[in-house]
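Novice: Sequence plus the predicted model coming up.
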Amino acid sequence: MKNNKLLMIMLILIVAITLVGAVAAVVVLKFTGQEDKKPTIDEVLEASVDVPEITTNLAGEDFIKISFKIQTDSKKAKEELEKRDFQVKNIIIEELSEKKAEDLKGKEGKTKFEEDLKMKIDGLMQEGKIEQVYITECLLQ
């Protein structure tokens, strides 16, 4: 009987200590400013590169006119991306040449394409990373 009471008391103490630790961690993170901070629009624009309009054929008989804004995580990454503009255009053209018009129609298709480009372009980067790829103009014909 005493062993059961002792076991129950130890279990309650362990749970209480765990809860106090979790609450303490949340409080410390909250008040030390460690939470994820979103950049302001000015910071986004300072770290972004415009890719001017590209016109190319798709996998079918269709063609597309499309332009982008690519957001990086720093000014250094932006500078590197500007130097790699020819590689970025090459990736975009190669990816588009594999797509059919149906692949790029609708929100889901465009979002998937942006994610694919983000991963491919991020693979080029040495000084930072790609945060987001935005399609700024798109005309399918």
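Specialist: It's in.
Novice: Please make it C-alpha for all contacts and neighbour counts, starting now.
Specialist: Noted.
Novice: Am I right that residue 103 is in contact with residue 109?
Specialist: Yes - checked against C-alpha atoms under 8 Å, the pair residue 103 and residue 109 is within contact range at 5.5 Å.
Novice: hey, where'd the strands end up in this protein?
Specialist: Listed in chain order, the strands of the chain (DSSP state E) span 48-57, 63-72, 130-140.
Novice: what about the longest helix in the protein?
Specialist: Ranked by residue count and defined by DSSP state H, the top helix of the chain is helix 2-31.
Novice: Which one, of the strands of the chain, ends up nearest to residue 34?
Specialist: Among the strands of the chain, strand 130-140 comes nearest to residue 34, with 19.5 Å by C-alpha to C-alpha.
Novice: and the comparison structure, right after this:
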Amino acid sequence: MEKMKRILMILLAALGIVGAGAVAAVIFLDINLKEVIAQEEKEPTAEELAARSFSMEPLTTNLTSENYAVVQLNLLADSEKSYKELEVRTPELKAIVISTLAGLSRDDLKGSEGLTNFAKTIQAEANKILHDGQVERVLITDFKIQ
């Protein structure tokens, strides 16, 4: 009986130590997880955004209607590496913008909804050609239809 009490006491002590270790590990992981989440949610600085912001030169092309459009875009890459890829792929990006506009009419580009749809299309097509990262946002910085 005495031997059983010792075994039981040792077993309870071992379980207590393992339990305390598990609690400490959970607390430690929770603190580290909160730090990681806080770092990911931190808004980028203006300098960081500028380093990832790729401005295209103005492009002019015909629309399906009897008009033509002049557009200038700014593409925000998700990293400096993808920014550099945008620079290298400038001819492909120009082709995407021109072919997209060539398939649209003046009415397709009317209002904020039309421009938003155009920007989303450019973003999706640009992301198809990128291997290192993605375009997070497309800004239309100049737009004219004549």
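Specialist: Nice, thanks for sending it over. Note that this is a predicted model, so its numbers are computed, not measured.
Novice: possible to save the strands of structure 1 as a markdown table with distance to residue 81 of structure 1?
Specialist: Output for these, formatted as a markdown table (distance: least, C-alpha to C-alpha, whole Å):
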| stretch | distance to residue 81 of structure 1 |
| --- | --- |
| strand 48-57 | 7 |
| strand 63-72 | 8 |
| strand 130-140 | 9 |
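Novice: Quick check: which of those is nearest to residue 30 of structure 1?
Specialist: Taking C-alpha to C-alpha, strand 130-140 is the member of the strands of structure 1 nearest to residue 30 of structure 1, at 24.5 Å.
Novice: that older thread, most tightly packed of the strands of structure 1?
Specialist: Burial of the strands of structure 1 is given as mean neighbour count (mean count of other C-alpha atoms under 10 Å); strand 63-72 ranks first at a mean of 20.
Novice: still on that earlier bit, how about the longest helix of structure 1, which residues are buried there?
Specialist: Within helix 2-31 of structure 1, no residue counts as buried by 16 or more other C-alpha atoms under 10 Å.
Novice: Out of the strands of structure 1, the one nearest residue 4 of structure 1 is which?
Specialist: Of all these, it is strand 130-140 that lies closest to residue 4 of structure 1, at 55.1 Å by C-alpha to C-alpha.
Novice: Any chance you could list what contacts the closest one?
Specialist: 53, 62-73, 101, 110, 114-115, 117-119, 121-122 (C-alpha atoms under 8 Å, 6 or more residues apart in numbering).
Novice: Now do that strand: distance to the chain's middle.
Specialist: The gap between where strand 130-140 of structure 1 is centred and where its chain is centred comes out at 13 Å by C-alpha atoms, centre = their mean, to the nearest Å.
Novice: which residues in structure 2 does it align to?
Specialist: Using TM-score structural alignment, the residues of structure 2 aligned to strand 130-140 of structure 1 are 135-145.
Novice: Same question for stretch 92-106 of structure 1.
Specialist: The aligned range for stretch 92-106 of structure 1 is 97-111, by TM-score structural alignment.
Novice: Just the buried residues of the matching stretch, please?
Specialist: Of the residues in stretch 97-111 of structure 2, those buried (16+ other C-alpha under 10 Å) are 97, 98, 100, 101, 102, 104, 105, 106, 108, 109.
Novice: What of stretch 112-131 of structure 1?
Specialist: Using 16+ other C-alpha under 10 Å as the test for burial, stretch 112-131 of structure 1 gives 113, 114, 117, 118, 121, 122, 124, 125, 128, 129, 130, 131.
Novice: what would those residues look like in a markdown table with distance to residue 84 of structure 1?
Specialist: Shown next, in a markdown table, are the buried residues of stretch 112-131 of structure 1 (distance: C-alpha to C-alpha, whole Å):
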| residue | distance to residue 84 of structure 1 |
| --- | --- |
| 113 | 20 |
| 114 | 18 |
| 117 | 14 |
| 118 | 14 |
| 121 | 9 |
| 122 | 11 |
| 124 | 8 |
| 125 | 9 |
| 128 | 13 |
| 129 | 13 |
| 130 | 13 |
| 131 | 16 |
